[in-house]
Each structure stands twice: as structure tokens, then as C-alpha cells.
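1. this one's sequence-less:
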């Protein structure tokens, strides 16, 4: 490292606090002097020309040293000391590995550690890193941790986290892991000062509470239908009795609410594009219009005070999960968030995992849910621009990008008609995810037609090859996620295909229309099943070690799916009547790094009709580092 930077690092890391920089102001001035010095600038430029791995060490070391020193200055050696009114704002960055979750991170209550979820070498778990170190260590026992953000106990000695279908806690002293509750499809959790954990499970339910030491789960909020459709992402206020949460629903019911333990009543505070997190002592942070905002709260009257003020012009939202934002609960004067969700691209891979082509260029708008047309010439997917999600398509041969929907509401999963001239998609333009149909033939898009409206959220899954049925999933408040079918003939009355207390979703018709493949967690983990259709007489389990996102080969002789360790699997299929024969699935290749694959019902890949090529949603560039904003003060 350049000598001047080396001196800064060593002084930041002095064991004696009196020998360190006396203030963030002094440190800032020293770094500014180094940046202005021509000799140092030349040295830095020369270092920048080296490979990333070679220069990453001293860059990370400097960032860690600066962050460590700045955090120490922020607390003036004591975590309880308030931020000095004349302290200067500083923005620092924490780099996480490429496989880290966009939203799955949290700063500890004492501001000295970071926990995050990441997948490395096919293994997904939690990692913890002290902010005065550039090294992270994995937390044994957290294997299978979901991408939902982990959350700290108020004393910083334990961490709550989710797996595919459970809420757990790990005690950092000793590493004991305990299961606290069932929690399929987690939608956030928070740990209060009075020993209660709040969490959301499923897309259409209320919030639940469980003692941090384990015990019975109780419902703590009431979804007021039809203006609300589900509660998620709770965050306790400092008193441990009141809490914030996000509600989906109609425009008049959507937004940030405050609730109280012991009562299922809640009060709407304001509209937002995301959940709100506590930034203390009386501020909450939230996303709106792609930016990060702060709102002051009167903690006695539990109502907003004044207008929100901007914090950052950009904050990353998880486009796969409404209300989810890359933002951590923090201490007064410190804000931690990601500004950028990364760059993605659809890439073709052969059965050996070799990249053999691309569709479209690198895209910063979180493209997701690729759906190939029957002729393989066009891929349809969703993109999110300025906080709004719409349906788009790309012609594979010419890379021509076309916008198919333009409504201000969120237009989500879309499926092709067999002829490729129509699409069906789900949208929350009436507050609930309903099904809409539109023509996309002739180079012009027609007006949308409401195809199916109920009080429950619905996600499109597939359109049968004969054009007679639409397969979709329902987010039921009583039975969770279920799979239903809508006939496009007769009385068009929907009927269930898979409806149990377990979660069933990601349904796909076989090419001959006689079977439905889907994902279910009835065994305690997500597995792939195939069921006869339309008589539902027989069901066969296909996966043996977990699975998600099933996709059929064009002739129905293979079924592909994603394994829990992110490999693309293939299972041979031979069927006759209601009989189906299959072999133990085999792994084709490890899926390349891509966006969150646990927060969406749509598959992150598509398969060519002959099953020889796979179009995978991959990262070109991962999410931005975590920005740590120190000494932030609202500007009225």
C-alpha cells in the first residue's frame, strides 16, 4: 500500500485510543490531503491497475480501519454517548461477497458487527464480521438460512433468522441454535426489548409473536380486508411494546403502520414503497420513489411529525418481494443500506454449464422471471424502474427490447399463450394481485382485460399447451399458498389443484397437459411433485433432496428443477395414463451467481424445447457494498 495510506491504517488500528485519530474530522482531513498529493495519487492509480484480488487487501484494510475509527469516534469510546452536534457526516462502504443477499444483512445494536446471509461454494448460511476486521466467519448451524434479513437480539448476544420453513435463533456465546416457530415464506422478523419476537410468515397473513426463548405463537395483528391483503416486515420501536410493519393492499390501505402488543388494532402512519426501520431515537427510514427518506415520529402520540426528509437519492428495493428494502435497523446517527441492486443479464448455458450465448445486454432494472415463448424466439420478464415493475420482452435474434405493460401499479409474473399472441399477468392495480390478459400480437399491445378477481393475491404459473387452462397460485390467509386452475371455457369457475396446509406453488403443466409439476413443503422442506391432471388421482415425488422452480422439457421426457445448493437438476420422466416412472435426479451444473432465488415464485431460468440449453438470470455485477452513513442529521 502507499506509505501515506499505510500510516493512516496503522494509526486507526492503534491499541491505545489516545494514539488514534482524535476525531472523524481529523481523519477526513488526512485522507483528503492524501488524495490531493500527486505522489500518493500516482501510487494509488498504479495500485488500481493491478488485478482486483491483489489490491483488494489494502483497500479493504483501509476501509475497515476508517470504519473502525469512525465508529469509535461516533461513540466517543462509549456506545451510549450521543452523536456530537458538530460531527461531520461520513459515508463508508462495507463490501460483502458476490453471493451475499441483497437485503439479508443487519448491523448489531452496538454498531460493531455485521451479520449477513451469503451463498459461497453452494452453501448458504449466515456470516458475521466485526467492523474492525476485514475477515468474516460463518455461523455453524445456520445452514439453509433464507435471504430474509436476520435480526439481532437487543443485547447483541443472539441473532434471529429464517430457513425455508422455520424461525430460529442462534446464541453467539456457544453457538446454540434453537427452532422457535414454523415460518414458511418468511416476510421479516424483529426482536423486542421485552423478550418477544415478531415475525411474518406467508404473503397474505397477519403478524405473529413468539417468546424469544420459545413457546406458543400468537397472532398480533388483524388484516382488514379488502383494503389490506397482508402484513409483513415488523420492526419494534424502542419501548419493546409498539412496532412498525408494512401492509399490502389498496392505495388507501397500503403503507407503514404502528401496532401494539396486546391489541390487534393498528394505525396507518404513511404510504411508502417499503417497510420502515427504526433509526432512533425518533426517526424511521423508508423507501419511496427509489430514494431513501427519514420521517420523524412522535413516540408518545405515535404519529408522524412534519414532512419526511431525504437521506439518499437511491436505495435498493427487492423487486421480488413487495415492501422489502436493503436497509438495516441501526443506532442513532448511523444508517446502513445498499444503494444499488446490481446488474443482471440473461445468459444461455449448455448442459455442462458452459456459457454459450446471451439475450439482451446488462440490465440494472432487476430483470427477473424469464419466460420463453413456445417458439423460443422471445423471452418475457419483469423489470423495475423507479420503483415501478412492468412486463417487458426481448426478441432473441435481434435483442429488441419491448415494454408490454405501462400501468403505475406493479405488473408481475407473466405467462405466454401457446401461440405467443397473448399474455396473462398479475397486477396489484386494485390493491390485490389479480390476473389480467392482453394481446401482444402485431407489434402493438392492447388494453388489459381483467381475467380473474378475488380478495386473495394470485400469481400466474402456466398456460396449458391446448390453450384451455390457466394455472396460478393463490396466497390464502387460511391454507397458505395453493395451486388453482382457471378453465377458459364453460362457466370459467376456478378449482384447486393442490390445496393443503402446506405451501404449494410454482406449478407447471406438462407439454401434453396430463400432469402438473409443482413445489410443496409438505415434507418439512420444499420438494418437487408431479400430479395427474385434471383428475388429480395420483401424485409422485420427483426430487429427493429438496427442490424448487420446476420446468419441463418440451417433449415432457425430463423435468428440471433447482436444488437447495443452487444446482440445476434433471429427472427422467416416462408416463402412461396415470402411471409415471422416474429416476433419481442428476445434477447438470451449478447455477451461476444470480439474484435472490428464494423470494419469488417464478423460476430464475428457462429451458429450450430440446432441453439442451438453459437461459439463466445471472449477475454481471452484484449488489453495491453496504453504505454506512455516520453522523447523519436531518436537514429540515
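-> It's in. None of the values given here were measured: they were computed from a predicted structure.

2. From here on, just use CA atoms for contacts and neighbour counts.
-> Noted.

3. Just the buried residues of the helix of greatest length in the chain, please?
-> In the chain, with assignment by DSSP state H, the single longest helix is helix 52-75. The neighbour-count check on helix 52-75 (16 or more other C-alpha atoms under 10 Å) flags 58-75 as buried.

4. what does stretch 513-526 give?
-> So stretch 513-526, judged by 16+ other C-alpha under 10 Å, has buried residues 513-521, 525-526.

5. same check, this time on stretch 134-151
-> Buried positions in stretch 134-151, judged by neighbour count with 16+ other C-alpha under 10 Å: 134, 136, 138, 142, 144-151.

6. between these, which is closest to residue 366?
-> Distance to residue 366, by C-alpha to C-alpha, is smallest for residue 147 among those, at 16.2 Å.

7. circling back to that earlier point, switch the buried residues of stretch 134-151 over to CSV; also include secondary structure and distance to residue 380.
-> Listed next are those as CSV, based on DSSP: H, G, I helix; E, B strand; the rest coil; distance: C-alpha to C-alpha, whole Å:
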residue, secondary structure, distance to residue 380
134, coil, 41
136, strand, 39
138, strand, 38
142, coil, 36
144, coil, 30
145, coil, 30
146, coil, 27
147, coil, 25
148, coil, 27
149, coil, 29
150, coil, 33
151, strand, 36
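
8. ok, and here's another one to check against it:
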């Protein structure tokens, strides 16, 4: 075809051919640029359903804009040929660059980091490559890596194989990939689950990535046999030859990375590419700086004694590798060794350790998924003991100094602090409120934090209660604890004479800092940690976890980038920070709390969340759920603030899809067609908070720059987005999208003309804060959520007029000392739906309203109870619940966590 034309394309050269078609270099005469054309095999697109599946995934892949992914420009048909138009990348495929001895170490690490970057972007968008191999990786002349053929695997999807078929043919092995019972792909780079025809996810790509990296550093394929069938068998049942045997100077750190990528069990591989990428980047930097060194080869073995020594040394190396393999070991400036202590598939977290370092306690749902109870086990090993068994959550255990008792928070009977013997028995309630209990070093007191239902950190207070029980006493109530809703809490000084916490005086932001307050009545001392540690307030930043004679250990990060543990040298006598912070853990995931034994054993959790948007069918005008939970999104991005148009056709949500908070974008999905588009990432905004008009045609979104919140509005046909308001919050559009419901300050709602900016105050409250608001579908009423001075929350309703509704016209729907969130109208205005934690779990409730007066009619009704392992992810979005015609929309988080222990050399 060289020199021929295909539509607007002139064929210049053949770049390659294979099972997925022929690739040509061509010139696009319309756009005057060189492109790569992939002509698809006609037999692959003959089946309409196969073509539909392929086009759906290829369209999703075309939305991937990343420097390490070849961009798909178009999917078109020229004459009788189906064509994919792609970015043309001059260079060589990786398989042509890998010689018989492999690549130089620096090259291999550099390419691997770029491949990981591209895979991270794709996986965050829910796209699994399924056929990652060296021939699908381009390297340009300047060393830039580009991954090819994202989205093409759907074209090669086979019908499910006959369940009685005894074997997989070599032809299937060469051509196919896995997708729930059928197999397609390139045999040598398949994952075990792919080779067995099982369902695959992003961890399958991690195995294939490991195979590619193995080949880059050794020059040999990890699994290569004389036939495809034997290759598949080796992938499923055999281990590759250790790369260190093939490359004498291979650093052991890289060999461990390969070993973990190539594990048969997906649960024991790297669980996400971003985590793997961090380790590879560290190895690349150490390699470039000369810090990464190989282990010197052993001397020749000449005697039985030397053979015995070599065997012991080999066992030691294997044991070290095993310790690393069973841990999710983060890099550490302290050079600590990390050991994984639990191996649960759901949620095991909130660890604490006895002062003698012998006993470990934690909260786990291993006995019943979604039901957290307190467990205890010996650090040296042995069977864990379940201490509590209650339908409500039991969390946050704390050992008494002698290890004989455990204090914990329970949601039972309205929630409170309980104490149970470490050997078992009945739990005893010592406080009707409180979170995060901690025994004092002498065991006489328990401090805890009281968090208001409004989640207003300015109303969070520290309390002290006698360990044997008694009336709790507020401790310096003029101070509040920052980040209480994100697991911040006070910690004891080593001598038990003071408490340290991140807080402020009342609501004064200028006083936000670490504070130390003595129990003997001495004056509070401001530490100056915000400036010394450059703490980023408003996130998980600088939460103290442990205070020793020489250090303060604290947690910092974000719930999406990762929360990690650090420590900073601390002079308790002055008191003052005396050095630079030292990271103890790194990478994604939440290491949100820690406990330290007197012998230097530090325990902490590693928790990850999968946050997706879900739907439940509902007769919204009748207050009745009619269907099961169904996911709308299924990928690994963090999603929050979903908004849906009233007719249920358009969905907008914020999505985090990168390694830092600047990689946040708004995604807009047509729920009828399934088509999804994305607004570019908002570099200055973690949560852009999208807001749809009633018909889905107008979108408002937020950007935060320099601490100032600005809402922009996007309308059909407009070339640019314009400012809607500044220092404001936009809750909703009215039925006419020319008007929006906007909040200025904590106590006032206005109806604002989005074109002129003219405002009409529709609600003003005194002595409380408006936390959320929504107009009814007929624009005659507004429901709003109030944070009360007591810390309680209330849902109210008021008529919408051209002036604020008098107090006498406002209707209280519900007040509670437990969390209430997101009141939402039914289409006919006769039901309010909202989230409530009154039964210890965040569930969807409904309240019927009188059709005329809008006063509550009858008791609240449970609409959707979520008592399992999935939990409502309310902290990540202002609006976690939406009501449209026929459906509820919300985000659900599926947490997974296990416990790890580090041995510190100094503490």
C-alpha cells in the first residue's frame, strides 16, 4: 500500500504487522501531520457485539492524555477498512532495544518508571491494557517511552469457552486475552489469572509489567518454553529463574521488586502501579547517584564447612526477602525493618501495642465483613482472640500501661468509650461520648476526643475520665482539636503530665498549631510546629500520634495522595522542635495512626480505599427503594461530590487520577449513552465540586487559588467559562438555570442571577451555620442542614420567597447528636432523603412531608441500610447523596487495611 491513499491519509511506510493488524506511517493531508494508522483485521470487526465492546473501550482509551501513552486520535472507517488513527512516534519498540544481555540498569529503571506512569494513568481511568509486552512499548530517540495499543484488547475478545473443553489451544494462547472465562493475549507476558481464563484487573498488568522488566534487566523472558501451552503452564505453576542468578551485579532491591510483581496470587503482588512506581523511582535515583549497589558475588565453595556457611547465608537472604515480600515495606530514612502482622482481605486497622511489646490489639471485620470488633494477638505469633462481638462498630483500642485492659470506642447504644479486660469478658461503658481513647502512662486516666455531629472541628473538645469510670471532665474547653473528623486526637507526654494536640483557641485560625497543655493547671504552650514543619492545614497534616522522650511521631498527607508517618526530634524540657522531620513510611495508602512499645516496636495500619459512584433504584415520590446497589463507576480513581441532573441522564463528579492533588478533574457522563468526557485537571483544587443545572446543560465548578474559592460557570455554546461568584459556595441551580442558590458566609443563602450577579437573600440564620441546602423541584421550598452551637445538626425546611422566611415559617424536620448529611427533595416535594448515622452506620433515610405544609408526617423511614463492608464516603465530598427520577446516587468506599510493625533503632 506504500504511496497509496486511504481517505485523507497518504501511506508512507509500513511500521509493523501482527495479530492486531498492520501499522503504517501515513500523512494526514487534512491536518498536515504524520500519524500512525492501524488497519484492523476484517474478521475481528465482523461481529457487531464484539465491535461495540471494542469501540467502547477504544473511545475510553482515546481520552487518555499522558506523555507515556500513544494518543488515539480517531477510530474511523476508510472505504471498507476499519482504521485507528494514532500519534506517530519515531523510534524503536522496546523488544528491539533489549539485547541478549538486557539493558543497562539505569536505562531499564528509567523506562520502567515511564511505563509505570502511563499504566497509572490508564488504571486510574479504569482501563486495563491486557497485552503489555516489549513490542507494545515505543522508545523515541530522546528516551521517552510510549505505551501502544490501549483499548485494542476488546477487539480480540472471544466468546466464553465451552466449560467442558479440557485444554486451551496454542492458537488461543497466542491471540487471546482474559475476560471472565475466555483467553486472549501474548502467552509469555500473561498473568496466571489471564492464562487460566479468569477475570482480570489492574494487577494483571502489574504481572505483565514484571515480565517486561525482567526481560529488560536479564535479556531473557521470565516464562519462555518451547510451546505456548507449556509457557502458559509455567506462568501458572512455575517460578522464573531468579534474575540475580542471570545478572551477577543486579541490586537485591530490584530483584525483590521483580519477585513481588511476578507472584501468582494477585493479592500478594503490588496492589497498585503508583506504589510500584514510587519504589522504582527511588531505585532510579539511587542508581543515578551511585547509592544503589549490588551484593558482591560469593566466593567459590570448596569445603563442606563453606557449603554450610553458604547455605546459612542463602537462608538468611531468603528470609530477608520473605520478610520484605510479606510486608508492604515503605522506604525509610531511618532504615527501619517492616513486618506485616495481619493478612486479612477486608478491614483490619486501628492498631495498638502493649508497652512490653508482646501484645497487639486492633479492630477487624475478619469474622464478619463490615462488622468491626476488637481483636488481640501475641506479637510473637499464635491465634488471634476476638475480644468483642457486637453488631455495632468497635474501633480505636488502647492498652493500659500494664497490658491488662483495653479501652475502645464503640457505636453500640448511641456510641461511647468502653473498657474490656485483655483476656476477654464483658465490656464496661465509662463514657457516653467520645472517640480515640488513650490510657495515661500511669493508667489512672483516659483522655478522649468528643466530636460533634456537625463535624465542626471548632466544637471538638478533649475530655478526661478516670480509668475506673466517673464523670468526664472537659479539658481546657477553650481549645478545639483540628482534623477531628480525619482521626486527629491528643497524645500523652511520656510522663503523663501533659497533652499534645493539633488545635487552636476556639475558631481563631491564627492560633492553629501544636499545643502542649499541662494537667497541673500550667499555661498552654504553643510549639510552633505549623511553621517548623510547613504543615498544610485543612488536610491530614501534622496529626501527633506518639510522644517519646526524644521524638514526636505524627501523620501527614492526604487521603488520596497517601498519609504517612514521620517523626521529628523534640526537646520536652523547652518544649521545642529541634531538628528536621524524618519520614518513616512512604507511598500511597493511609498510615493514619501509630502506637509504640517501650522496646521500639512501632505498629501502624496501611489502608487503601476504592471509592466509586453507586446507584440504587427508588420510587422517589413514594420513599421506597426498589432495586439492588449497582456501581456506575468501577475503576480505581478516587471519586467524590457526584451530581446528577434531575432527569437522571447526566452525571458529573470529581475524580483524582494521579499522584498528587493537582491531578483532579471533573468527569461528565451521559448515563444514557455511557459517553464520558473530562475537564482538564484543576491544578489548584483538590475538590472542584461540580454542580449541574436541572436539565444537565449548565455546569458550575470551583477553583481555589491562594485560599480563595471561585466558582465558574460553563454554558452550552460559550467559548470560555465565566466567574459566577467569589468567596462563595454554590449549592444548586434553580429550575431556570439563569439562577443559582449560593451561600455567602455561614449564615446566608441567596438566589443569584448568574448573568448579572444580582442577589436576593432567601434565608438568614442566627447562631448556627448552614452546611448544605437544596431548593425543591418546584422552587417553592428550600431544605437546609444546620450546624448548631451545641454541636448537634438539624435538617429544616423553609418557604422560598423574595425575602428571608420568618423564623415562624421554618420547619424543623430532624435534629440529632449523630451525623446528618445531604438532605435531598423527592420530585413531588413530599419526601426528604438524607444520610444519618443514628444506628451506628451511615445509611439513607427518608422523611415523609405533608403535601401542603411540608411538615414531617410520621417517623423517619430507613430507605437503604449500608451495614456491610462498603461504607458511605461522606468525608470526601460535600454532597455524597443525590436524588433523580428513579434513582439514588452516592459514593461508596470499600476500605482494605492490614497491620504492619517496624523495629526502630532509636525512639
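-> Structure received. All values derive from a computational prediction rather than experimental measurement.

9. Superposing both, give me the TM-score.
-> Here the TM-score for the pair of chains, by TM-score structural alignment, normalised by the length of structure 1, is 0.66; 523 aligned residues with a C-alpha RMSD of 5.1 Å.

10. Which strands or helices does the longest helix of structure 1 pack on?
-> Where contact means 3 or more C-alpha pairs under 8 Å, 6 or more residues apart in numbering; DSSP states H and E, helix 52-75 of structure 1 is packed against helix 3-12, helix 24-36, strand 90-94, strand 626-630.

11. which of these is buried the deepest?
-> For the helices and strands packed on helix 52-75 of structure 1, the largest average neighbour count (mean count of other C-alpha atoms under 10 Å) is found in strand 626-630, namely a mean of 21.

12. Next, the mean deviation of it compared to structure 2.
-> Superposing on structure 2 places strand 626-630 of structure 1 at an average distance of 2.4 Å from its equivalents, by mean C-alpha distance after the TM-score superposition for structure 1.

13. how much does that strand deviate in direction from helix 52-75?
-> 30 degrees (axes from the mean of the first three to the mean of the last three C-alpha atoms, to 10 degrees).

14. Identify the residues contacting strand 626-630 of structure 1?
-> Strand 626-630 of structure 1 is contacted from outside by 70-71, 74, 89-96, 333-339, using C-alpha atoms under 8 Å, 6 or more residues apart in numbering.

15. Run the chain-centre distance for the longest helix of structure 1.
-> How far helix 52-75 of structure 1 lies from its chain's middle: 27 Å, per C-alpha atoms, centre = their mean, to the nearest Å.

16. List the contacts of residue 109 of structure 1.
-> 152, 154-156, 330-331.

17. which SS class is it?
-> Secondary structure, DSSP: H, G, I helix; E, B strand; the rest coil: residue 109 of structure 1 is coil.

18. swap in residue 23 of structure 2?
-> The three-state assignment at residue 23 of structure 2 reads strand, by three-state DSSP.

19. Isn't it up against residue 17?
-> Yes - the criterion here is C-alpha atoms under 8 Å, and residue 23 of structure 2 meets it with residue 17 at 5.9 Å.

20. if you count what's nearby, which of these two comes out ahead?
-> Applying other C-alpha atoms under 10 Å to residue 23 of structure 2 and residue 17 shows that residue 23 carries more neighbours, namely 21 against 12.

21. which non-adjacent residue is nearest that one?
-> residue 38 (4.4 Å; C-alpha to C-alpha, 6 or more residues apart in numbering).

22. Remind me which helix or strand the one you found belongs to.
-> Assigned by DSSP states H and E, residue 38 of structure 2 belongs to strand 33-39.

23. what's the spacing between stretch 105-113 of structure 2 and its chain's center?
-> Its chain's C-alpha centre and that of stretch 105-113 of structure 2 lie 27 Å apart, by C-alpha atoms, centre = their mean.

24. rewinding a little: buried ones from the contacts of residue 109 of structure 1, can you make that a PyMOL selection?
-> To isolate the buried ones among the contacts of residue 109 of structure 1 in PyMOL, judged by 16+ other C-alpha under 10 Å, type:
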select buried, resi 152+154+156+330+331
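
25. just the contacts of residue 109 of structure 1 now: which is nearest residue 170 of structure 1?
-> residue 152 (9.9 Å).
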